[in-house]
Structures are given as C-alpha cells and as structure tokens.
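*Asks:* the following comprises the amino acid sequence and a computationally predicted model.
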Amino acid sequence: MSNVYDKAQELKKAIAESEDFKTLKTLHEQIGQDDIAKKMLDNFRQLQLDLQRKQMQGEQISEEEVQKAQQQFELVQQHELISKLMEAEQRLSVTIGDVNKIITEPLEEIYGNPDQQ
C-alpha cells in the first residue's frame, strides 16, 4: 500500500513543478502585493462564499444578489492580474479534475461510471 502513497507524493511534486501551478503561484503572489487587486479579489471571493453558504442552507438567492455577483465578476474580470489568476486557477482545476478521473478509473470497474448511468 505504501507504493500508492509514494505515487501520490510523486504526483504532488509533479503538480507543484508544473507550469500551471508555478503560474498560479506567481500570480497569487503578485495580487498579494497589489492592495487594490487583493481587496477586489477578497470581496469577490467572500461574496461567492456567502452565496454558496446560502445555497447549502437551502435559502433562496435573490435576483439582486445574483446581479451583484455578476457585477462583481465582471469587475474583477476587468482587472488584468485577477483575470489571469482566474484563468490559471481554471487550467489547474481542469488538470486536477483529469487526474481525479484517471485515479478513480479502477473504482469504475467495480461501481460503474456515474456519468454514463
């Protein structure tokens, strides 16, 4: 079983050494040094968390809240650093999703693929 953990450590290292991760880390550091960008991003992320929390608690999200979130998203997308960060996050998220799909393939042999049911 330790071989599985060794491979997981290798995968962790490969992700940390990937260009997508390095780009994400650099952009994150740059935003951390830009007070305006950091505040904009923090506000946007807090709004996202608040809306997710409401959804998870079964509360209805108002049209006003949806519009506010859309406006915040459009605002942060206009900031070059934040836009690049979000693109980098998306690329890394796709990679991690692909890796997750690969490593769960053995379970599909037993339980089937839920996407195909």
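*Replies:* Great, that's in hand. None of the values given here were measured: they were computed from a predicted structure.

*Asks:* CA atoms for contacts and neighbours, from now on please.
*Replies:* Fine.

*Asks:* quick one: contacts for Ile93?
*Replies:* Slight slip there: residue 93 is Ser, not Ile. Under the criterion of Cα atoms under 8 Å, 6 or more residues apart in numbering, Ser93 has no contact partners.

*Asks:* would you map the helices across this protein?
*Replies:* With DSSP state H applied, the chain shows helices at 2-17, 19-32, 35-56, 63-78, 80-103, 105-111, listed in chain order.

*Asks:* and the comparison structure, right after this:
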Amino acid sequence: MANPMDKAQELQQELRNSEEFAQLKQLHEDINNDEVAKKMLDNFRGLQMQLQQKQMNGEQISEEEVQQAQQQFEVVQQHEQIMKLMEEEQKMSQMVSEINKVVTQPLEELYGEGEQE
C-alpha cells in the first residue's frame, strides 16, 4: 500500500519539474533582476497585504485606500513582465486548487454523505 506522504512528495517534485513552475520561476527571477519592476510589485503587494489585514481585522477600508489600490494596480498593469507573472501565478493557483480538490475528494465524499441523506 502506498504511503500518502510519499505520493505527496512525488507530486511536489512533479510540480517543481512542470513547465508552469519553470515559467513562473523565470518570471520571478526576471522581475527580481529589474529594480523598477521589483519595487512596483513590492509596493503593490504590500498595499494588498495591508488591505487584506484590515479586512481580516474587521476594519473598514476607506475610499482613499480603495483608490490607492486601484492606482497601484493600474501602474503594475502597464508593466508587461509583472502582468505575465500575475497571469502565471493565477494559472499555478488554479492548478493547485484543482489538485487540492482531487486530493480531498475522499473526505468530501465521506463527510458529504451525511448531508445528502
């Protein structure tokens, strides 16, 4: 019988070796080597984190903060490499989400049975 952790390690290695991960890694390196792009992305992500933290704390986000976030997004949208990175991150996130769905399906079936009856 296969050990689930061994299979998880195999899956991790498959992800590391995937074309999608290689593309994502290259885009990260490209942006990290471009001072302007790195600063733009860091500023944008920092602002995103601040706003998410406020939401998690139940704090209201001001109209000014919303406008600032929109302006930051408009700035990063102008940078082709950043947009490519964000697209690839979205693709990877979708893949991981789909993998998670497959992996947790037995639990969904187990716990979902009681709700259906």
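*Replies:* Perfect, thanks for sending it. For clarity, every value in this text was computed on a predicted model and none was experimentally measured.

*Asks:* and the TM-score between them?
*Replies:* The pair, once superposed, lands on a TM-score of 0.92 when counted by TM-score structural alignment, normalised by the length of structure 1; 113 aligned residues with a Cα RMSD of 1.4 Å.

*Asks:* so what's Ile82 of structure 1 closest to, chain neighbours aside?
*Replies:* Distance criterion Cα to Cα, 6 or more residues apart in numbering; nearest residue to Ile82 of structure 1, sequence neighbours excluded, is Val76 at 6.2 Å.

*Asks:* what does the one you found correspond to in structure 2?
*Replies:* The criterion is TM-score structural alignment: under it, Val76 of structure 1 has Val76 as its aligned partner in structure 2.

*Asks:* picking that back up, run a quick neighbour tally on the residue nearest to Ile82 of structure 1.
*Replies:* Residues near Val76 of structure 1, counting by other Cα atoms under 10 Å, number 18.

*Asks:* residue contacts, it?
*Replies:* Met40, Leu41, Phe44, Ile82, Ser83.

*Asks:* mind running it again at 7 Å?
*Replies:* For Val76 of structure 1, the set of contacting residues under the criterion of Cα atoms under 7 Å, 6 or more residues apart in numbering consists of Met40, Leu41, Ile82, Ser83.

*Asks:* any idea how far Asp42 of structure 2 is from the match of Val76 of structure 1?
*Replies:* With the distance defined as Cα to Cα, to the nearest Å, Val76 of structure 2 ends up 10 Å from Asp42 of structure 2.

*Asks:* again, but for Ser93 of structure 2
*Replies:* From Ser93 of structure 2 over to Asp42 of structure 2 the distance is 19 Å, taken as Cα to Cα.

*Asks:* now swap in Gln90 of structure 2 and tell me
*Replies:* 17 Å.

*Asks:* distance from the chain centre to stretch 38-53 of structure 2, please.
*Replies:* A distance of 14 Å separates the C-alpha centroid of stretch 38-53 of structure 2 from that of its chain, computed with Cα atoms, centre = their mean, to the nearest Å.

*Asks:* no no, stretch 79-91 of structure 1
*Replies:* Per Cα atoms, centre = their mean, the centroid offset for stretch 79-91 of structure 1 relative to its chain is 11 Å.

*Asks:* same check, this time on stretch 104-117 of structure 1
*Replies:* Computed by Cα atoms, centre = their mean, the chain-centroid distance of stretch 104-117 of structure 1 equals 24 Å.
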